[in-house]
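Engineer: coords below, sequence missing:
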């Protein structure tokens, strides 16, 4: 049995239902992972975090889709890094197309990884394994 202290809490922001399903399906049987929530845009993510009263309840990892309405991944990342309460949260950006400019901008803002969205279930499996290996 995994102790509650070793559980990794993840918050996912992606407006694409299929992409959310891939993440949630892959992670649902992981005893070391707790999905706190999945939201559809950066504004919802920030509202979710603002509602958390105790920092111990913050996620360890936030996964942000770059192309979301209201606040995209880079805008959300920038807002989160501007607030010192969220400095200890690891943030990953993923996008349909992760070019060198996006990678440089997002890592410069504090993302630990910037990845291109896979096109297959196996690709999601590999990407998620890669993300989890660094948190």
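Structural biologist: Good, I have the coordinates. What you see is a predicted model, and the numbers here were worked out from it, not measured in a lab. Numbers count the residues shown, from 1 in each chain.
Engineer: From here on, just use CA atoms for contacts and neighbour counts.
Structural biologist: OK.
Engineer: May I see the buried residues of stretch 108-128?
Structural biologist: 109-118, 124-125, 127 (16 or more other Cα atoms under 10 Å).
Engineer: Of all pairs in the residues you listed, which one spans the longest distance?
Structural biologist: Spatially, the most separated pair among these is 109 and 125, at 26.2 Å (Cα to Cα).
Engineer: structure B:
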């Protein structure tokens, strides 16, 4: 996806550097047909620029924050832990639900993410069908069923 979508509202921001995982995730979410506007970012630095409306996303505002962020941990430039820390330490973005979707099942990663304010931590299943079902369950809950998902009004 290109940055031309950046000016439109985004319901879900996927921060994932692995093309195959990103494609599977987006395909699983699109299959739900929730009318969700999706955007993918490939590294942590760009994710922060997108959410906070910094170059090259100066046409966006932090008030246009996504309703949900799916965040990988092992990202280039700025890792997922640092992205999570930045989002949850800023009053303007701390209410955005952030789901860590990582291949790491290390207890230290899980504990650190929750300590930083992650709303959920999900280990990516290796099996294709299990991966698809997991992503769809996340999407259904956070984008369709959960009350009050997204940033709270100021």
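Structural biologist: That came through, no problem. Keep in mind it's a predicted model, so treat the numbers as computed, not measured.
Engineer: quick one: TM-score?
Structural biologist: The TM-score (TM-score structural alignment, normalised by the length of the first structure) is 0.84; 127 aligned residues with a Cα RMSD of 1.9 Å.
Engineer: follow-up on the earlier one: so which of the buried residues of stretch 108-128 of the first structure would you say is closest to residue 93 of the first structure?
Structural biologist: residue 114 (4.8 Å).
Engineer: so is the aligned residue in the second structure for that closest one in a helix, a strand, or just coil?
Structural biologist: Using TM-score structural alignment, the partner of residue 114 of the first structure in the second structure is residue 121. With DSSP: H, G, I helix; E, B strand; the rest coil as the basis, residue 121 of the second structure sits in strand.
Engineer: Okay, residue 121 of the second structure and residue 67 of the second structure: tell me how far apart.
Structural biologist: 17 Å (Cα to Cα, to the nearest Å).
Engineer: same check, this time on residue 35 of the second structure
Structural biologist: Distance from residue 35 of the second structure to residue 67 of the second structure, by Cα to Cα: 13 Å.
Engineer: neighbour count winner among those two?
Structural biologist: For residue 35 of the second structure versus residue 67, the count of surrounding residues by other Cα atoms under 10 Å is larger for residue 67: 23 against 11.
Engineer: Show me what the more buried one lines up with in the first structure.
Structural biologist: Under the alignment (TM-score structural alignment), residue 67 of the second structure pairs with residue 60 of the first structure.
Engineer: ends of stretch 114-125 of the second structure, how far apart?
Structural biologist: End-to-end span of stretch 114-125 of the second structure (Cα to Cα): 20 Å.
Engineer: what about the aligned residue in the second structure for residue 71 of the first structure, which SS state?
Structural biologist: Residue 71 of the first structure maps onto residue 78 in the second structure when the alignment is built from TM-score structural alignment. Local secondary structure at residue 78 of the second structure is given as coil here, using three-state DSSP.
Engineer: residues contacting the spatially most central residue of the first structure?
Structural biologist: Of all residues in the first structure, the one closest to the mean position by Cα atoms, centre = their mean is residue 63, 1.0 Å from it. Going by Cα atoms under 8 Å, 6 or more residues apart in numbering, residue 63 of the first structure touches 10-13, 91-94.
Engineer: got it, and residue 92 of the second structure?
Structural biologist: Going by Cα under 8 Å, 6+ apart, residue 92 of the second structure touches 62-63.
Engineer: Map it onto the first structure.
Structural biologist: Using TM-score structural alignment, residue 92 of the second structure sits opposite residue 85 in the first structure.
Engineer: From residue 79 of the first structure, how far off is that match?
Structural biologist: Distance from residue 85 of the first structure to residue 79 of the first structure, counting by Cα to Cα: 11 Å.
Engineer: now swap in residue 29 of the first structure and tell me
Structural biologist: Distance of residue 29 of the first structure to residue 79 of the first structure, given as Cα to Cα: 32 Å.
Engineer: which of the two has more neighbours?
Structural biologist: Each of residue 29 of the first structure and residue 79 has its neighbours counted (other Cα under 10 Å); residue 79 has more, 16 against 10.
Engineer: burial count for residue 81 of the first structure?
Structural biologist: Neighbour count for residue 81 of the first structure, taken as other Cα under 10 Å: 18.
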